[in-house]
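Novice: Any chance you could fold what I've pasted below:
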Amino acid sequence: MTGEKPTAWASWLSLAEWWYNTTYHSAIQTTPYEALYGQDPPLHLPYLAGASPVASVDRTLQHREVLRQVLKFHLTRAQDRMKQMADKHRSEREFQVGDLVYLKLQPYRQHSLRKFKNQKLSPRYFGPFPVEARVGPVAYKLSLPPTARIHSTFHVSQLKKPVGSDGALLKTPIRILDRRMVKQGNHAAVEVLVEWGDTFLEDATWENLHDLQQRFPAFDP
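Specialist: As a prediction, the model looks like this:
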C-alpha cells in the first residue's frame, strides 16, 4: 500500500487501525471493538461528494473514501495471496480403517521402524502400515510394529496412499534372503531380510516376520 506513496504512509494508520479493531478475531471470537465497548462497531456509510457545504471538509471526506477503498483492495489482495500460498501445501486426504498407507518420517531421527546403511539417502516414507482407527478429522492411528518406539497417531499430512497421484507404487516383498533370531523384550522373535519389488538388492531390509505376514497375507515366506 505505501509503495505507491511512500511519504503518505502515516495517513493509512488510522484506517488500518479501524479495520483491525472492527474485524472478527477467531482467538477472542469477536471484534476488538466489541470486546472493548460492548457493542457492534457502527456501520460505515460511504460519503457522497458534495454532502458537506464546507469545501475543505468535502475534500477531506472524499479523500478518506478513496483511501478506504484502496486500503480494502490491498488487504483483500494480501489475504488472497496468503491463501494461495497456503493452499499449495494442502491436499485433501482421507483414509478408511484397514487402508495401507505410507508414513513420512525423518530416517536420521527414526531408527525403531527400519534401519538403513545410508540414512541421508534413504527413503523418507516407511511402511506401508494399516490404518487402525481415525482420531478426529485430521489424524489417524496406525498399526505399527511392536518394536516401534514412537506414538502411533499421526497427522494426515504425514500419510499417503501407496498408489497416489504421484504414481508411487506399493512395495511388495519378492523373496526372503536371510533369517535371524532377535530378542524383543523378554522373548525371541524372527526377523527376515526382505527383497522388495522395484528396488535394488542392497535396499533389502530386515523385517519382523509376524508383522510382515500381517501386512502381506498373500506372501508366503
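Novice: Please count neighbours and contacts with C-alpha atoms only from this point.
Specialist: Will do.
Novice: Report the central residue of the protein.
Specialist: The residue lying closest to the centre of the chain (CA atoms, centre = their mean) is residue 157, at 5.0 Å.
Novice: distance of it from residue 137?
Specialist: Using CA to CA, to the nearest Å, we find residue 157 at a distance of 12 Å from residue 137.
Novice: ok, now residue 149?
Specialist: 25 Å.
Novice: Looking at the two, which one has more neighbours?
Specialist: Using other CA atoms under 10 Å, the more surrounded residue of residue 149 and residue 137 is residue 149, with 12 against 9.
Novice: Who are the contact partners of the nearest residue to residue 141 once chain neighbours are set aside?
Specialist: Counting by CA to CA, 6 or more residues apart in numbering, residue 141 lies nearest to residue 153, which is 4.2 Å off, once chain neighbours are set aside. The neighbourhood of residue 153, defined by CA atoms under 8 Å, 6 or more residues apart in numbering, consists of 135, 139-142.
Novice: what would those look like in CSV with secondary structure, distance to residue 169 and neighbour count?
Specialist: Putting the contacts of residue 153 into CSV (DSSP: H, G, I helix; E, B strand; the rest coil; distance: CA to CA, whole Å; neighbours: other CA atoms under 10 Å) gives the following:
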residue, secondary structure, distance to residue 169, neighbour count
135, coil, 26, 12
139, strand, 23, 18
140, strand, 21, 22
141, strand, 22, 19
142, strand, 20, 24
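Novice: Could you also give me the structure for this next sequence, so I can compare it with the first?
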Amino acid sequence: MVGEQVLLKVSPMKGVMRFGNMGKINPRFIGPFKILNHVGDVAYELALPLGLSGVHTVFYVSMLKRYHGDGSFIIYWDFVLFDENFSYKEEPIVILDREVRKLRSKEIASVKFQWKNHPIEEAT
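Specialist: Reported below is the predicted structural model:
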C-alpha cells in the first residue's frame, strides 16, 4: 500500500547493485524506504535518499519485502559510506573474544570480531 515502508532486496550477482562482497554474509535487504506511488500492476516507486540518487526509484514487487519494525536484519544506508559502485567494505573494528579449540591432532584458533556498521549482537 502507498505510505507503507518496505525493504529493498540487494542483488547477489556481481556487477549489479551490490552493497558488500563478503560471500555468505552479504546483506540481503536495505532500508526501510517509504512507498510513494503504485506504478502499473506489479511495481512501486520508493522514496530513496540522496545517497542512492543513481538508482532508479521504481521496483518490482519481487524486489521488495514488507518492513515489520524489527531492525535486527537491516543495514541502514546513512551509516555506510558507499563508493561509486554502491558497494562498501566490511572491516573489523574490535576483537571481542579469542578461543583455541583442540582436536585430536591440531589446534584451531577462533577470533570473534565486531564489524564496522554493525551492532555487537551481529559479531562473528
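Novice: Using the three-state scheme, assign the equivalent of the residue nearest to the centre of structure 1 over in structure 2.
Specialist: In structure 2, the residue matched to residue 157 of structure 1 (TM-score structural alignment) is residue 62. Following DSSP: H, G, I helix; E, B strand; the rest coil, we place residue 62 of structure 2 in the helix state.
Novice: Please report how far residue 62 of structure 2 lies from residue 36 of structure 2.
Specialist: 17 Å.
Novice: Could you do residue 93 of structure 2 as well?
Specialist: 37 Å.
Novice: between those two, who's got more neighbours?
Specialist: Under the neighbour definition other CA under 10 Å, residue 93 of structure 2 and residue 36 were set side by side, and residue 36 has more, 18 against 11.
Novice: who's in contact with that one?
Specialist: Residue 36 of structure 2 makes contact with 2-3, 44-47 under the criterion CA under 8 Å, 6+ apart.
Novice: Using CSV, please lay out these together with distance to residue 72 of structure 2.
Specialist: Shown next, in CSV, are the contacts of residue 36 of structure 2 (distance: CA to CA, whole Å):
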residue, distance to residue 72 of structure 2
2, 24
3, 22
44, 25
45, 25
46, 22
47, 22
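Novice: Specify which member of these is nearest to residue 25 of structure 2.
Specialist: Taking CA to CA as the measure, residue 25 of structure 2 lies nearest residue 46 of those, at 25.5 Å.
Novice: quick one: residue 169 of structure 1 and residue 162 touch, right?
Specialist: Yes: the pair formed by residue 169 of structure 1 and residue 162 meets the contact definition of CA atoms under 8 Å, at 5.6 Å.
Novice: Of those two, which one has the most company?
Specialist: It is residue 162, of residue 169 of structure 1 and residue 162, that has more neighbours when counted by other CA under 10 Å, with 20 against 12.
Novice: residues contacting that one?
Specialist: Neighbours of residue 162 of structure 1 in contact, by CA under 8 Å, 6+ apart: 100-102, 128, 168-171.
Novice: How about residue 131 of structure 1?
Specialist: With contact taken as CA under 8 Å, 6+ apart, residue 131 of structure 1 is in contact with 95-101, 140-143.
Novice: how does it look with 10 Å?
Specialist: Going by CA atoms under 10 Å, 6 or more residues apart in numbering, residue 131 of structure 1 touches 95-101, 140-144, 152-153.
Novice: Now do the same contact list for the residue lying closest to residue 43 of structure 2 once chain neighbours are set aside.
Specialist: Counting by CA to CA, 6+ apart, residue 43 of structure 2 lies nearest to residue 60, which is 4.2 Å off, once chain neighbours are set aside. The contact partners of residue 60 of structure 2, by CA under 10 Å, 6+ apart, come to 39-45.
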